[in-house]
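K.L.:
Here's my sequence, what's the structure:
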Amino acid sequence: MPELPEVETVRRHLAERVEGDVIREVEVRLPRIVRHPAPVLFADRLRGQRIQRVDRRGKYLLFRLDTVLLVSHLRMEGRYEVAHPSEPELPHTHVVFQLASGRQLRYADVRQFGTMDAVVEGEPLPNGLAELGPEPFDPALDGAALHERLRHRRAPIKSLLLDQRQMAGLGNIYVDEALFAAGIHPLTPAGAVSRRQCDVLLREIRDVLARAIREGGSSVRSFRDGYGRHGGFQIQLAVYGRAGQPCVRCGQPIQKIKVAGRGTHVCPACQPVVSGMPVGTGVHA
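P.N.:
As a prediction, the model looks like this:
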């Protein structure tokens, strides 16, 4: 699933290409992609709307139109492209926006898990978006605020960081990378993470996300940006996807374990266990 750096990369490329353009028509080929309102009304709401700005909140893309907020979640493999109608479409193109410039904004999704909502004033935000926690780069979020969110929680720190209600935009890749950089084992009870460790952890979260954004995200599976290019950060990953390989710091083999059902990568030497950590985690190389 695209995480914050990948969605931010897509946002930047879409902003370059479609901001200021006007949606003339909308063709919804796979109705279940559209959650709200019904596909026909969805198309009616967007027709004639100018794309004022393309924003991001967590893993959501927000197309701010004249009077409508178009909320798009890419889920597993959703992908946008801007193309001329004469250019071949990507396979599994499910929604096509005809633009006044003569181009098309196309949404393709092999897995068909992506969603779109067209929200007008007075309507609630889609479930998920409304419950998001602070952005990692929010100036109001500091180590003390993060510690306050964690200090009464017994769940593993990784589970809490994956919870979009605690911090928006993080996923499996960048949580593993940030916890490694901070020297915190993913199974550490969240409440056992000290105030000082929260300072370090937040700093490392911001650092890994900033570096990933600069590289256009990570293409560990199928991610491509708005121009069809792969991300480049995957070659800098320190632990994610490196099970059995030597740690870049100490040389110990990276282990892969399960945390809340998610494959998780950890260096047993650089990320030591702490008391109170859950057992039976299914460690394997």
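K.L.:
drop to CA atoms for contacts and neighbour counts, all remaining ones
P.N.:
Noted.
K.L.:
Relative to the whole chain's centre, how far out is stretch 181-188?
P.N.:
21 Å (CA atoms, centre = their mean, to the nearest Å).
K.L.:
now the other sequence, so there's something to compare against:
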Amino acid sequence: MNTMPEKPEVMTVVKNLIPRIVGKRITDCAIYWDNIIASPTPKEFKKKIIGQKINSITTRGKFIVIELDDYSLLIHLRMEGKFFFRNKGDEITKHEHVEFILDDEISFRYHDVRKFGKMYLIPKEDTYKVKPLSELGKEFYDDITEDYLFDKIHKLKLPIKTILLNQNIICGIGNIYDDEILFKSGISPMRRGCDISRNECLTIINNAKIILSEAVKLGGTTIKSFTSSEGVHGLFQAKLNVHGKKNALCPTCNSQIIVTHINGRGTYYCPKCQK
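P.N.:
Predicted coordinates for the structure are as follows:
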């Protein structure tokens, strides 16, 4: 599976970063691939971030939010972004695109084979007021009611599979957990949003909370492109019921799991259990 890290994986990354970088000050910064820096310009990014202390780290949707003295550093890992720690002066390898030197002489590096990841440096007071974070919907652990989800989807003719990937509704759900949530809810991924009842909305919300909470506890799902930091692997892949189970049998009814594409996204489901 070559899939973007989702909320549990991003939370696992943060959990591993906290003891390594919180409380450290950034004494230098080097950018080896300018396109990783979404905002401001690479020159301004480097000028503003040097001297800033790392005070805390959290997540918002699939974004890592690193709170500095005057700014928030937002990082989206996209498909293959990950972090490595090296000694200052160690050779920069081919896929290391941004390097932060910390005040303990450690080189904190952003590694991304496909170069899809993005970094934003935003004034701290604007962190949640401007894009990209201002557009995000609720987190799975927020107080989400069936009315909230129903109001968001009941006029939409898109498949529920596609709707749940919309980060403006419930952020942090990606392709893996989308499949798993719909399987546990007994809902076909092809069903249109406008055909989902209020009770089914509540079922989706409850199962999203259960599945994502369990995935966080287990460190996420280890997929082809994801390790949290220095090869730390998640364990939730052992709990997957349908995603990635091509030619396997449904654990509930023994029917063959179907693999299809919905709006370009690989989708796994049971045709008998999911209606």
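K.L.:
what TM-score do we get after superposing?
P.N.:
Here the TM-score for the pair of chains, by TM-score structural alignment, normalised by the length of structure 2, is 0.94; 271 aligned residues with a CA RMSD of 1.7 Å.
K.L.:
need the strands for structure 2, in chain order.
P.N.:
Along structure 2, counting by DSSP state E, strands occupy 26-31, 37-39, 56-60, 63-67, 71-76, 81-87, 96-102, 106-112, 118-123, 258-262, 265-269.
K.L.:
Export those strands as TSV, with columns for distance to Val10 of structure 2 and mean neighbour count.
P.N.:
Below are the strands of structure 2 laid out as TSV (distance: least, CA to CA, whole Å; neighbours: other CA atoms under 10 Å):
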stretch	distance to Val10 of structure 2	mean neighbour count
strand 26-31	22	18
strand 37-39	19	18
strand 56-60	7	18
strand 63-67	7	23
strand 71-76	9	23
strand 81-87	10	19
strand 96-102	18	22
strand 106-112	14	21
strand 118-123	14	21
strand 258-262	25	14
strand 265-269	20	21
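K.L.:
so the longest helix along structure 1 matches what in structure 2?
P.N.:
Counting residues, the longest helix found in structure 1 (DSSP state H) is helix 195-214. Mapping helix 195-214 of structure 1 onto structure 2 (TM-score structural alignment) gives residues 198-217.
K.L.:
To which residue of structure 2 is Gln271 of structure 1 aligned?
P.N.:
Gln271 of structure 1 maps onto Gln274 in structure 2, by TM-score structural alignment.
K.L.:
tell me the contacts of that match?
P.N.:
182-183, 185-189 (CA atoms under 8 Å, 6 or more residues apart in numbering).
K.L.:
and the two most separated of the residues you listed?
P.N.:
Ser185 and Pro189 (10.4 Å; CA to CA).
K.L.:
Please identify which of the two sits among more neighbours.
P.N.:
Shown here are Ser185 of structure 2 and Pro189; by other CA atoms under 10 Å, Pro189 has more neighbours (26 against 21).
K.L.:
Against Gly219 of structure 2, how distant is that one?
P.N.:
Between Pro189 of structure 2 and Gly219 of structure 2 the computed distance is 26 Å (CA to CA, to the nearest Å).
K.L.:
still on that earlier bit, after superposition, how close is the match of helix 195-214 of structure 1 to structure 1?
P.N.:
Superposing on structure 1 places stretch 198-217 of structure 2 at an average distance of 1.0 Å from its equivalents, by mean CA distance after the TM-score superposition for structure 1.
K.L.:
In that stretch, which residues are buried?
P.N.:
198, 200-209, 211-213, 215-216 (16 or more other CA atoms under 10 Å).
K.L.:
Over to stretch 11-18 of structure 1?
P.N.:
Neighbour-count burial for stretch 11-18 of structure 1 [16+ other CA under 10 Å]: 11-15, 17-18.
K.L.:
these two touch, right, Ser220 of structure 2 and Thr12?
P.N.:
Residue 220 of structure 2: Gly, not Ser. Yes - here Gly220 of structure 2 reaches Thr12: they are 6.7 Å apart, a contact under CA atoms under 8 Å.
K.L.:
neighbour-wise, which of these two wins?
P.N.:
Taking other CA under 10 Å, Gly220 of structure 2 and Thr12 do not tie; Gly220 has more neighbours (28 against 23).
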